[in-house]
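Task: produce atomic coordinates for the following.
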Amino acid sequence: MDVTEERVARTIHFEDEDLPLSLLPKRFAWCLLIVAPEGDVAGLAIFLYNYAAWSGEPGLYLEELYVVPKYRSRGYAMQLIEAMAKEGQKAGCVKIEWVCLKRNARALAFYSKMGGQVREDWALLYVDEAGIQKLAASSKGSQ
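Presented below is the predicted three-dimensional model:
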């Protein structure tokens, strides 16, 4: 996408009154647990609410989806994602985003089957703790 100031001005359609803040939970992160019939916690999903920068619409970011190995292939991951989607739907969310290791073929197949799409046009970027310290130390801005 060729981004210019003019293109950005035409693309963004975000108004303060568009924010359904009253619908969004006040917590930073949410954790869903699924319990197996045996009584053990079989898996979890940790997610956050966010916004689509270009439209101002709310979305979800799936930070972690994990099912204990002995409980895999029982549908628990899908149940967790479905429960998360229901929570997002209540808040008017229009998207769910997450990352997955490219080498995790099993997870990628699962996500594809449930409707997940790989975004080839985006790169995952990362700054570690040392990088954060370096950036913060070199800050010329006001505190």
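
alpha carbons only for contacts and neighbour counts from here, please
Noted.

and the gap between residue 5 and residue 122?
Computed as Cα to Cα, to the nearest Å, the residue 5 to residue 122 distance reads 20 Å.

can you check residue 37 too?
40 Å.

do residue 45 as well
Following Cα to Cα, the distance that separates residue 45 from residue 122 is 24 Å.

Between these two, which has more neighbouring residues?
Counting neighbours by other Cα atoms under 10 Å for residue 45 and for residue 122 shows that residue 45 has the greater number, 21 against 7.

Who are the packing partners of the longest helix seen in the chain?
Longest among the helix segments of the chain by residue count, using DSSP state H, is helix 76-90. Packing contacts for helix 76-90, counted by 3 or more Cα pairs under 8 Å, 6 or more residues apart in numbering; DSSP states H and E, involve strand 29-35, strand 41-51, strand 58-67.

Another for comparison:
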Amino acid sequence: MSIQIIPATRDDVPELLGLIRELAIYEKAEHEVKATPELMTKAVFDDKYAECLIARKLPKDGAAGKGEAIGMALYFFTYSTWLAAPGLYLEDLYVKPSERNLGLGKRLFGELGVIAKEKGCQRMEWRVLKAGFHCSSPKSVRADQRVQWNEPSIAFYTQCLKADPQSEWEGMRIEGDEKIQKLIDDFQKP
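This next block holds a predicted model:
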């Protein structure tokens, strides 16, 4: 089996959205996906807010076609004032279940590492949903009822990649037009 990891193009958007939807289903939050082909094309390829790698299983025996999309890594660059250096933030990493445990996640991270080094990044960061939580309502599930469905992802990052969990930082978010507008209305000085 031959796998190619390359920068995604506009033509890949439908397949990327399919992978994003699969990731959301895995995280039990499909209803939260608002992305459309138009929005993704504008954000990633026109405005360049993010970049994306796509992994493809190439057709056998040199057959025509670009192959099946089996994984992706969507990322963007950040900046650390403390390090005075850029960083690479991985927004989403996804590998189709049928292709897991074959080294594709490692290969995607390896490609991200090359990109980070080329850009002079001093760190790579991402978040992983804590085991037992669901994206849609993490506070609504009692600790004794939690299903440890995301432990394979956490194990991949900590054991295979030797990543350090950052428990001292709490993720914060203001999301949605209404909340952002309220922030502006409440705190912007005329």
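
Pick out the residue closest to the middle of the second structure.
Per Cα atoms, centre = their mean, the C-alpha nearest to the average position across the second structure is that of residue 92, at 0.5 Å.

now for that one: what does it line up with in the first structure?
With TM-score structural alignment defining the correspondence, residue 92 of the second structure maps onto residue 64 in the first structure.

Not counting residues beside it along the chain, what's closest to its match?
When the adjacent residues along the chain are set aside, residue 64 of the first structure lies closest to residue 46, with 5.0 Å between them (Cα to Cα, 6 or more residues apart in numbering).

Contact partners for the equivalent of that neighbour over in the second structure?
Using TM-score structural alignment as the criterion, residue 46 of the first structure maps onto residue 74 of the second structure. When contacts are counted by Cα atoms under 8 Å, 6 or more residues apart in numbering, residue 74 of the second structure is found next to 50, 51, 52, 53, 90, 91, 92, 93.

cutoff 10 Å now
The neighbourhood of residue 74 of the second structure, defined by Cα atoms under 10 Å, 6 or more residues apart in numbering, consists of 7-8, 16, 20, 44, 50-54, 89-94, 112.

Over in the first structure, see which of these survive.
For these, the aligned pairs still in contact in the first structure (both residues aligned by TM-score structural alignment, their matches' Cα atoms under 10 Å) are 50, 51, 52, 53, 54, 89, 90, 91, 92, 93, 94, 112.

Just the buried ones from those residues?
With neighbours counted by 16 or more other Cα atoms under 10 Å, these contain buried members at 50, 51, 52, 53, 54, 89, 90, 91, 93, 94, 112.
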